[in-house]
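J.: what follows is a protein structure lacking sequence information:
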């Protein structure tokens, strides 16, 4: 007969000794009773004092105590929730490793997670009174609850295909040695053999973005951003002018072959600021870099307050609602149902503080060109400053690297790392941040 018992605690030590002596007298086998660490030594001495020894050891527990223990466990853990999600996210953030599914926006799970977050955030936004909601139209935020990856990829691809991609290279009447036409011809010839046309055609047809995970390409970007060693140059890529920074032909070739690609980067704020989820990552202008170089205490530029063109339309709808409420008594039930349906449709179309769809240009909506969006960000206690991970367009990132390489207005302390601007959703203040490409997760 097998008995199961679990005697836990110092108060049950005497009962344990008595039970062991009784069982050893009745049987010819050695019984081992599991108790806490404080009473293990007492039970072991009891075995040797009785002078009884056997080769077989059986783990015994009394059924009643086991049932009580199981009932207690059931009462404690019957309403348990999954824990450690926030801690695992923070742990991956300190390690510099992507966290699933926040940092995988191009997979099915990432898209579903973003859609669920958008629905929850929009419902929470609607529960606030209209006067207590932040007006994202005046703040210059088009989509505060979901990043506009597809729209950004489309617009940066359009800018890459036009001559706008190289207009910024003119610095005080100077331009690089390579002319735009010759470089564009070289890129077209080399793109036929090296660019992944299938991926590009699929992205253009379905308007889908993707995250770049090519180790060689990310290693090259890490070198251009001031980190890592220079990998072996692939065949067909032209050599850069300084050996470390990208040339115009090389950047155009990479941009043409990965125009819909986004890069997972790490941002380190210079002085103040705590980046938040879905914060905007923008490109600084030459004036911003010059002010930062001359004044080290310069935090960053301010986004001018935008006008709200939908405010008058909402007021007109409010007046119509008041008039309709006065006429409700004279109308029939069918007309009241139609009015209620019309009200629901108008509320879904126009919400105070949000841009109605379809949205306009995402890149040039604000005073600084939009480069990407923050996936995860917070204040880092280990480094004493704000840190975040974001996704930026490859075409825009190459534009930032080339522009700051030509201008030469980088402040000391960051090496060759490019500078970007970070702005939270509920603020007009931009903050400077160093950009680097992480390679530890590959």
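T.: Cool, got the structure. Everything numeric here is computed off the predicted structure, so don't read it as measured data. Numbers count the residues shown, from 1 in each chain.

J.: going by C-alpha atoms from here, please, whenever you check contacts or count neighbours.
T.: Fine.

J.: what ranges do the strands span in the stretch 201-350 of the chain?
T.: 210-211, 261-269, 280-282 (DSSP state E, counting those that start in this stretch).

J.: here's the one I want to compare it with:
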């Protein structure tokens, strides 16, 4: 008898006996089940990793998650399915860069991108080097990608700053001077300065500027400041200058262009003329001329579609299409819309004279060369040759000047120059002035001829023919490669290239030494035909001009003590609305703990200057105080501004009468000591204690603020907290309800259950708007305390404030109410303050500091 053997678990206190045989069918069934499971695991692996994450490290690429072709071929299908489940959209195949950079495809893409926003001729050059923004229907450069803020100021002060202002709209008017003057008298006022028919402007020697308003609405409803220039008279027409038809160009900002065009059509009673081409003659041609024109039209070949697209892209204008034309048959007044048909560049700085002298060389007439438009002009008109010679002589004399400020202010000089590509240096060179003039060489500045402003650019046919017959850069490069035997030397075909007519307009800059730095902002404006914009731009850049954008417009105006866009004009209102929306959206993108609580800082409107509400609070009319915010305007009356300046200086004891209560007075403010200002800073009235405290601080060399605003209570803080908690509870309750519904339906379903989305976007948006109103109550009903929003009375705002390099301190351009300024001057007189001062405060600070101010007469 055999005894039972102990097994491996006998030490645990028990014994297990193993069977002596195994049942084959049971073993086979279990093994088959295991094999099936292994096969399923191999075929359908369950992994929490993505396909491209399972690869070895040496095969992984960062672009695998975006481009399936980076993976091995056998894994691409699984990768695409995983990406589609993740909600990533399927990427379409993009053409290769080589295909997209073909000239035809590139041109087609450029034309497509110009449908929504208009491009300037220098757009591609700017797009590679500047931050581009969308403004007024254009795609314009804002600021350089490099750090060029200080460099642009140095260029505008000592060197040369170059800006493309071709987006300014040009409107051409034709008619008698008396008729045009009568129409513009309804759009402006003689209190703002010279009229459009002043003798200093009608001769065509100078460019003028005028403030335009709605028809009969002066001083309210301002459109903006416009520049204008008259076409000079020929020597034969000087006797009957009042009877003949004259041509007037008006340059206006693009934001005010639609309103001005509407007002001109209404004032002059113009009717649109349809189906009329650009090629317009001022006088009716004779029968022989009509026959010649017909022959020319038959002989000229029509342009191919590719050539038309190329010309359209090159000019960015309507020069080869139809332009808007209006006419009054009774008064024979015509209006031609030349918007986007002419280039205009602005050069600012003392070296602008040297840059233009090097880039613009007068065309020398060679009788042996082929006939161009300049030869034909000399043959048709005998006076044109003498005019060209006198203009060239005057420009050669100007080459010895060191600054444009030495010339006649706002003078107009027309030139027929060589193609700018011929005088371009091999590498960028800084143009420097020549030796200073001798006292005997200044005679040409005193005896300026009247024919210096005559130019063929006033003729629309010549402008269009210039653009059509110019040699495009690609053809010019091919001709240079074919004919240039010596690198850098001129070729024979370059001598036969047509001349380019340009018009130069001098800008005097600052003219009041006691207000701002003398001659700061002086320079030249260059008017050039369409098609030559890029050639002229590159020539000026290569001769040392510093390119600038829209930011430099505001910088130069701030350094001159003015503002580019006044708040009562169309451009100013559009800009204020845009800035308010952008700053407000940026403010609410921040988390609550990163936002400034302006209610505790006692700031009513941190992102805009509430001028209507400010004027309403300072008015003496009780009924107007209770009504809605009233309209305001900037004081532009030169006589009242002069009297006010004398009163501020102490030369006139009585405060001038006749200043309307709903106007604002522009001031240039300068910080007395330390302190920084930001946009939309408050201008407040000081108290007697503030003046005494300031004297003690000056004596003790104490740089602390004069007064610090105490923290106010935020009444909406608890409301915001409760609303936030209730909103979170509501969202959690809705989510829990949807989860319960999904679980309940999943119990009775064999497939995956999908329930409807939350649809809480409307509730979230309403909650956001409700919280925004609690953070920044900017409605008209809440702005009843603009004047008394803080401990010091607010009587003005400074929409723009920045550090000024000319003043070496922080400066700002502000607008104050007449009643508040009167109260400030009386307080300064009572406290024996020699120089009137006011308090200023940044919207993000509680500190008040003193600032002195100056009155701007040239608003």
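T.: Structure received. Only a predicted model underlies this, so the values are computations on that prediction, with no experimental measurement involved.

J.: sorry, back to before: out of the strands of the stretch 201-350 of the first structure, which comes closest to residue 15 of the first structure?
T.: strand 261-269 (61.2 Å; C-alpha to C-alpha).

J.: against the second structure, where does that closest one fall?
T.: Under TM-score structural alignment, the counterpart of strand 261-269 of the first structure in the second structure spans residues 663-671.

J.: mean shift between the matching stretch and the first structure?
T.: Mean deviation of stretch 663-671 of the second structure relative to the first structure after superposition (mean C-alpha distance after the TM-score superposition for the first structure): 0.7 Å.

J.: quick one: residues in contact with that stretch.
T.: Here stretch 663-671 of the second structure makes contact (C-alpha atoms under 8 Å, 6 or more residues apart in numbering) with 561-562, 615, 632-635, 809-818, 849-856, 859.

J.: which of the residues you listed fall in strands?
T.: Counting by DSSP state E, the contacts of stretch 663-671 of the second structure place 633-634, 809-816, 849-855 in strands.

J.: mark which of those residues are buried, thanks.
T.: Buried members of those, scored by 16 or more other C-alpha atoms under 10 Å, are 633-634, 809-816, 849-855.

J.: alignment lookup: residue 299 of the second structure to the first structure.
T.: Under TM-score structural alignment, residue 299 of the second structure pairs with no residue in the first structure.

J.: how far away is residue 299 of the second structure from residue 287 of the second structure?
T.: According to C-alpha to C-alpha, to the nearest Å, residue 299 of the second structure stands 19 Å off from residue 287 of the second structure.

J.: equivalent analysis for residue 490 of the second structure, please.
T.: Applying C-alpha to C-alpha, the value for residue 490 of the second structure to residue 287 of the second structure is 44 Å.

J.: next one: residue 553 of the second structure
T.: Taking C-alpha to C-alpha, one finds residue 553 of the second structure at 51 Å from residue 287 of the second structure.

J.: and if you look at residue 591 of the second structure?
T.: Computed as C-alpha to C-alpha, the residue 591 of the second structure to residue 287 of the second structure distance reads 77 Å.

J.: what's the answer for residue 848 of the second structure, then?
T.: In terms of C-alpha to C-alpha, residue 848 of the second structure sits 78 Å off from residue 287 of the second structure.

J.: and for residue 628 of the second structure?
T.: Counting by C-alpha to C-alpha, the separation of residue 628 of the second structure from residue 287 of the second structure is 65 Å.

J.: now swap in residue 695 of the second structure and tell me
T.: Distance of residue 695 of the second structure to residue 287 of the second structure, given as C-alpha to C-alpha: 86 Å.

J.: who's more crowded, the two?
T.: Applying other C-alpha atoms under 10 Å to residue 695 of the second structure and residue 287 shows that residue 695 carries more neighbours, namely 14 against 9.

J.: tell me which residues of stretch 564-576 of the second structure are tucked away?
T.: 565, 566, 567, 568, 569, 570, 571, 572, 574, 575, 576.

J.: er, stretch 31-42 of the first structure actually
T.: 31, 32, 33, 34, 35, 39.
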